[in-house]
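**Student:** could you look at this predicted model? Sequence included:
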Amino acid sequence: MSAQLLSIRELSVGVEDKEILHDLNFNLNRGETHVLMGPNGAGKSTLGYALMGNPRYEITGGHIFFDGKDITEESPAERARDGIFLSFQSPVEVPGITLGNFIRTAMEQRTGKRIRPWGFRKELKKAMDILQMDEDYADRDLNVGFSGGEKKKAEILQLLMLKPSLAILDETDSGLDVDAVRTVSRGVEEYQKDKNGALLIITHSTRILEALHVDRTHILVDGKIVTSGDASLVDEINANGFEKYIQQ
């Protein structure tokens, strides 16, 4: 049985004095892929930001344990060094720093070691080939002038290069056409090959899941996990939607 990586216990989270998540509990093991689904406004993205330590999302109760350590009070930078990665639903533009330099700096902060430029470029090209990205993107300012699909590819490129222990993908397929979804899925599949890493995929769609192995599925409604199951739960939601669970 895989070793437990993430444990969420009785977690409640609020934003501006409004509680969004209520007493959430679930565990995620190394090598597993979990999917968190639910209608718009259910609190799915709130969970992702809370796990990453965004200060806007106040933990009002409960604890987050990561790799055996209580990280409830840790900063986002500390959690990133621990090996947690969040792919944003709407990646921001960062003028003045290239995509390549951003990734290299993040890798050095993650590992605490200086990375040689030649070896980094070789590894970066390999990852960019998987995502069908032109090498020129490495020398462009991070997300500046990128299309929606290009921004999502840049996020998955960071995932492949940083090799986090836990990757949280928040609506990664949002706004992407069919071809872009396939390309992004290919990058996620590549990450799944590392059995020490785990995935939490937050989505209200199922397009990105079609080519991926899913171990557990959780349905979030009004800030509570109302049911959990295996990958077949994704097929049920695909066929019938969330109405059954919203009415519970």
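**Tutor:** Received it, and whenever you're ready, just let me know what you need.
**Student:** only C-alpha atoms from now on, for both contacts and neighbour counts.
**Tutor:** OK.
**Student:** and residue 186, helix, strand or coil?
**Tutor:** helix (DSSP: H, G, I helix; E, B strand; the rest coil).
**Student:** below is an additional structure, to be compared with the one above:
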Amino acid sequence: MTKFELRGVRADVLIGAEEREEILKGVDLTINSGETHAIMGPNGSGKSTLAYAIAGHPKYEITDGEVLLDGENVLEMSVDERARAGLFLAMQYPVEVPGVSMSNFLRSSVTAVRGEAPKLRAFSKELQGAMKGLAIDPVFAARGVNEGFSGGEKKRHEILQLELLKPKVAILDETDSGLDVDALRVVSEGINHAKETHEMGVMLITHYTRILNYVKPDHVHVFSGGRIVESGGPELADSLEAEGYERFVKAGA
């Protein structure tokens, strides 16, 4: 069993050469193996800041609190050490890496996380199987990372990484944004498969409930003003769909 804990996390974002602004104002959250926690909230509430601060983005600085993965302090680890420890971040806007093929990037990533290079034939078989499961054309393995990919193709590639890297905890930052209905279903199936196969915990950041029709949350948290202002079960997402975030914006101010 894996336990991922946020205890009183506060964080600043760099908004100028030397100017910083506090965005996270005391976040407490515990995610166990096999659990899906949906983080919902309005624009500007700090959801993406939470994701990037945990991952170790240099623009964000955690100023107080603890981030623990199975009791180990993630904040004392470098970005690559966090990945090897079992953290994974699927970015809202995946970047292009021209000149580096998807297959080489993925094999290098797997090697870094697992600690040894997989046999080429075995990895090729593993990669082809994972791509098939996500309805990714095999020709994409030879293309540059995200180079010329549509929004849906980029998001499928993020979930392909998830499947191959087998993290303990996956932080998915608006993975549903920019997806049509078919792509949303395929990506959701990929998330569910990885979760069930690897018993990972999931932090699913989203504005909308549509992905929650496919990736069923165990817990739903409303994020506003840099903190969690209410938590509940799946029924809370239905309430948000019907009523919006107005009352929570006031609570988080």
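**Tutor:** Structure received. Quick caveat, the model's predicted, so the values are computed rather than measured.
**Student:** in the second structure, which residue range corresponds to stretch 109-124 of the first structure?
**Tutor:** Stretch 109-124 of the first structure lines up with residues 112-127 of the second structure when matched by TM-score structural alignment.
**Student:** start to end distance for the matching stretch?
**Tutor:** For stretch 112-127 of the second structure, the first-to-last residue distance is 16 Å (CA to CA, to the nearest Å).
**Student:** stretch 131-144 of the first structure too?
**Tutor:** End-to-end for stretch 131-144 of the first structure, by CA to CA: 19 Å.
**Student:** what comes up buried for that stretch?
**Tutor:** Buried residues in stretch 131-144 of the first structure, counted by 16 or more other CA atoms under 10 Å: 131-133, 137-138, 140-144.
**Student:** just send the residues you listed back as JSON lines, with secondary structure and distance to residue 238 of the first structure too.
**Tutor:** Converted to JSON lines, these look like this (DSSP: H, G, I helix; E, B strand; the rest coil; distance: CA to CA, whole Å):
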{"residue": "131", "secondary structure": "coil", "distance to residue 238 of the first structure": "27"}
{"residue": "132", "secondary structure": "coil", "distance to residue 238 of the first structure": "29"}
{"residue": "133", "secondary structure": "coil", "distance to residue 238 of the first structure": "31"}
{"residue": "137", "secondary structure": "helix", "distance to residue 238 of the first structure": "35"}
{"residue": "138", "secondary structure": "helix", "distance to residue 238 of the first structure": "37"}
{"residue": "140", "secondary structure": "coil", "distance to residue 238 of the first structure": "38"}
{"residue": "141", "secondary structure": "strand", "distance to residue 238 of the first structure": "38"}
{"residue": "142", "secondary structure": "strand", "distance to residue 238 of the first structure": "35"}
{"residue": "143", "secondary structure": "coil", "distance to residue 238 of the first structure": "32"}
{"residue": "144", "secondary structure": "coil", "distance to residue 238 of the first structure": "35"}
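**Student:** of those residues, which is the nearest to residue 124 of the first structure?
**Tutor:** Taking CA to CA as the measure, residue 138 is the one of these closest to residue 124 of the first structure, at 8.5 Å.
**Student:** show me where the stretch 151-253 of the second structure has its helices.
**Tutor:** Using DSSP state H, counting those that start in this stretch, the helices of the stretch 151-253 of the second structure run over 151-165, 181-198, 234-243, 246-252.
**Student:** just name the most buried of the ones you listed.
**Tutor:** helix 151-165 (a mean of 22; mean count of other CA atoms under 10 Å).
**Student:** quick one: it aligns where in the first structure?
**Tutor:** Going by TM-score structural alignment, helix 151-165 of the second structure sits over residues 148-162 in the first structure.
**Student:** how big is the offset of the matching stretch relative to the second structure?
**Tutor:** For stretch 148-162 of the first structure, the mean deviation from the second structure after alignment is 0.6 Å (mean CA distance after the TM-score superposition for the first structure).
**Student:** who's in contact with that stretch?
**Tutor:** 85, 87-88, 91, 99, 103, 106-107, 110, 123-124, 127-128, 131, 133, 143, 167, 172-173, 175-177, 180, 183-184, 187-188, 190-191 (CA atoms under 8 Å, 6 or more residues apart in numbering).
**Student:** let's see that with 7 Å instead.
**Tutor:** 87, 91, 103, 107, 127-128, 131, 143, 172, 175-176, 180, 184, 187, 191 (CA atoms under 7 Å, 6 or more residues apart in numbering).
**Student:** nearest to residue 226 of the first structure, of these?
**Tutor:** Checking the contacts of stretch 148-162 of the first structure one by one against residue 226 of the first structure (CA to CA), the nearest turns out to be residue 172, at 23.1 Å.
**Student:** the aligned residue in the second structure for the closest one: neighbouring residues, count only.
**Tutor:** In the second structure, residue 172 of the first structure lines up with residue 175, judged by TM-score structural alignment. For residue 175 of the second structure, the neighbour count with other CA atoms under 10 Å is 26.
**Student:** state the distance from residue 175 of the second structure to residue 67 of the second structure.
**Tutor:** Residue 175 of the second structure is 23 Å from residue 67 of the second structure, by CA to CA.
**Student:** leaving out the residues flanking it, which one is nearest to residue 60 of the second structure?
**Tutor:** residue 13 (4.6 Å; CA to CA, 6 or more residues apart in numbering).
**Student:** tell me the buried residues in stretch 107-117 of the first structure?
**Tutor:** For stretch 107-117 of the first structure, using 16+ other CA under 10 Å, the buried residues are 107, 110.
**Student:** endpoints of it, how far apart?
**Tutor:** Span of stretch 107-117 of the first structure from end to end, CA to CA: 12 Å.
**Student:** swap in stretch 211-222 of the second structure?
**Tutor:** 16 Å.
**Student:** which part of the first structure matches it?
**Tutor:** Going by TM-score structural alignment: stretch 211-222 of the second structure matches residues 208-219.
**Student:** return the residues in contact with the aligned residue in the first structure for residue 142 of the second structure.
**Tutor:** Under the alignment (TM-score structural alignment), residue 142 of the second structure pairs with residue 139 of the first structure. Neighbouring residues of residue 139 of the first structure by CA under 7 Å, 6+ apart: 98-100.
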